[in-house]
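**Student:** what would the 3D arrangement of this be:
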Amino acid sequence: MIDILIDDPQWQEVPLADLAERAMAETLRHLGVPPDPVSVSLLACDDARIAELNGAFRDKPGPTNVLSWPTEDLTAEAAGKSPLMPTPDFDGSMALGDVAIAYETCGREAREFGKSLDDHVTHLLVHGILHLFGYDHIRDPDATLMQGLETEILGKLGLDDPYRS
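**Tutor:** Next comes the predicted model:
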C-alpha cells in the first residue's frame, strides 16, 4: 500500500496513485516480496520543499528529483551485493519508509531526456523504492546492481532502459 500526500497541486495532472502502485507492485514482485504487508509513504511536492528536505537530510543545497528514507538500514556490507531483506513487524507488516518526489525537477528531466512525465516518474518511483530496500548507487558496484534492477523492473513495465544512451 502506498499512502500519498499531494503537497503540490501540479501533481494533480499526473496519475500518481496508478504510477506508484504499478511501480511498487512490480518492484516487490521482482524482489520476491509479497505485497500485502508492505507500506510506503509518498510525498508529492515541489522543488522548494524537496530542496528543504535535501538540505536538512543530505546537507545538499537545492532540489533533487527523488529522496528516500528507509525505515531500517538494509545496505549490503560488500559492494555490489544485494542488501538484506526488511524485517516484518510483529504483526507481519513491513513499513519500508518514505519517498519524496519533486514535480518541477521531474518535469524538467523528462523533457531533457525526451521521455513522458509518466514514464520518468515511474522510473524515479522504482528508484526510490529500491533505496528503501537498501539499494544505492554511491559505490560503483552498487550502482551497477541498482541500475540493472531498475532496467529489469522498468522493462517488465514496458518502459525503456533509462541508462541507455
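**Student:** please count neighbours and contacts with C-alpha atoms only from this point.
**Tutor:** Fine.
**Student:** I figured residue 45 hits residue 106, correct?
**Tutor:** No: assessed by CA atoms under 8 Å, residue 45 is found out of contact with residue 106, at 10.6 Å.
**Student:** not counting its neighbours along the chain, what's nearest the residue nearest to the spatial centre of the chain?
**Tutor:** The C-alpha lying nearest the average C-alpha coordinate of the chain belongs to residue 128 (CA atoms, centre = their mean; 1.5 Å). For residue 128, ignoring the flanking residues on the chain, the nearest one in space by CA to CA, 6 or more residues apart in numbering is residue 68 at 5.6 Å.
**Student:** I have a second one here; can you model it like the first so I can compare?
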Amino acid sequence: MTETPDIVDCVIEDPRWDGADLSGHALRAALAVLARLDLDPAAFQLCVMGCDDARIAELNTEFRGKPLPTNVLSWPAEELAPEEEGAAPARPEADPQAALFGPAELGDIAISFDTCAREATAGGLEFSHHVTHLLVHGILHLLGYDHVRDGDAELMEGLETEILGKMGIADPY
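**Tutor:** You can find the predicted model right below:
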C-alpha cells in the first residue's frame, strides 16, 4: 500500500482533541472514504481543524449565517455536486504532476469537541465512533455529497453507513 501519512493536515485549536486522537480518526476516516470511492489516497489531501464551540460558532456565523455552534463544517476545494438529485458527484481529479506540486486539495473541515461530546453523550454513542462518523460525513461533503435534497441524502447516508460498517461502527441512522 502507498504511504499516506500526509493525506490529512490536522490543526488543533482545542487541546482536548490531542487526547482524543483527532488526527488518527481523521486519517482512518479519509482512507476509508477514499477506498470506498476508489480514489488514490496518495493523490489527495485535506485539512481538519479541531476546535471548540466558540470557534465553530464563529465559522458557522461567517460562512452559513447561523450564529450557533454545530458539530462539523466543511469547505470543498472544488464544486463536485451533481445537478440531478440522487446522482453521484463528479470525481475529483488528481494533479498529474502531483510529484512536483503535491496532492490535490479536497478542502477543509472544522469539528467541535464540545458539540461532538454533547451529541455522543445524548445519543449514548462512543465518542470516537461519533467523531469518526462526523469526519466521514465531512469528507463526503468535500467530495460533493450532500443531504439537502431527499435523493442526495439517501445516497450520502447510505455511503456513510456502508463506510462506517466496514470500520466496525454501527449505522448512525
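**Student:** aligned partner of the residue nearest to residue 128 of structure 1 in structure 2?
**Tutor:** Residue 68 of structure 1 maps onto residue 74 in structure 2 when the alignment is built from TM-score structural alignment.
**Student:** just checking, that match touches residue 107?
**Tutor:** Yes: counting by CA under 8 Å, a contact exists between residue 74 of structure 2 and residue 107, whose distance comes to 7.4 Å.
**Student:** between those two, what contacts are shared?
**Tutor:** Counting by CA atoms under 8 Å, 6 or more residues apart in numbering, the common neighbours of residue 74 of structure 2 and residue 107 are residue 142.
**Student:** so where do the helices sit in structure 2?
**Tutor:** For structure 2, applying DSSP state H gives helices covering 16-19, 22-36, 53-64, 98-101, 113-123, 127-142, 150-166.
**Student:** the longest one vs structure 1, average offset?
**Tutor:** Translated: helix 150-166 of structure 2. Between helix 150-166 of structure 2 and its aligned stretch in structure 1, the superposed structures give an average distance of 0.3 Å (mean CA distance after the TM-score superposition for structure 1).
**Student:** deepest in the core, which of the helices of structure 2 is it.
**Tutor:** Taking mean count of other CA atoms under 10 Å as the contact definition, the stretch among the helices of structure 2 with the greatest mean neighbour count is helix 127-142, which reaches a mean of 23.
**Student:** residues touching stretch 87-104 of structure 2, excluding its own?
**Tutor:** Contacts made with stretch 87-104 of structure 2 from outside it, assessed by CA under 8 Å, 6+ apart, are listed as 42-45, 78, 80-82, 106, 143-145, 151-152, 155.
**Student:** how close does the residue mapped onto residue 33 of structure 2 from structure 1 get to residue 49 of structure 1?
**Tutor:** Structural alignment places residue 33 of structure 2 opposite residue 27 in structure 1 (criterion: TM-score structural alignment). In this structure, residue 27 of structure 1 and residue 49 of structure 1 are separated by 26 Å, where distance is defined by CA to CA, to the nearest Å.
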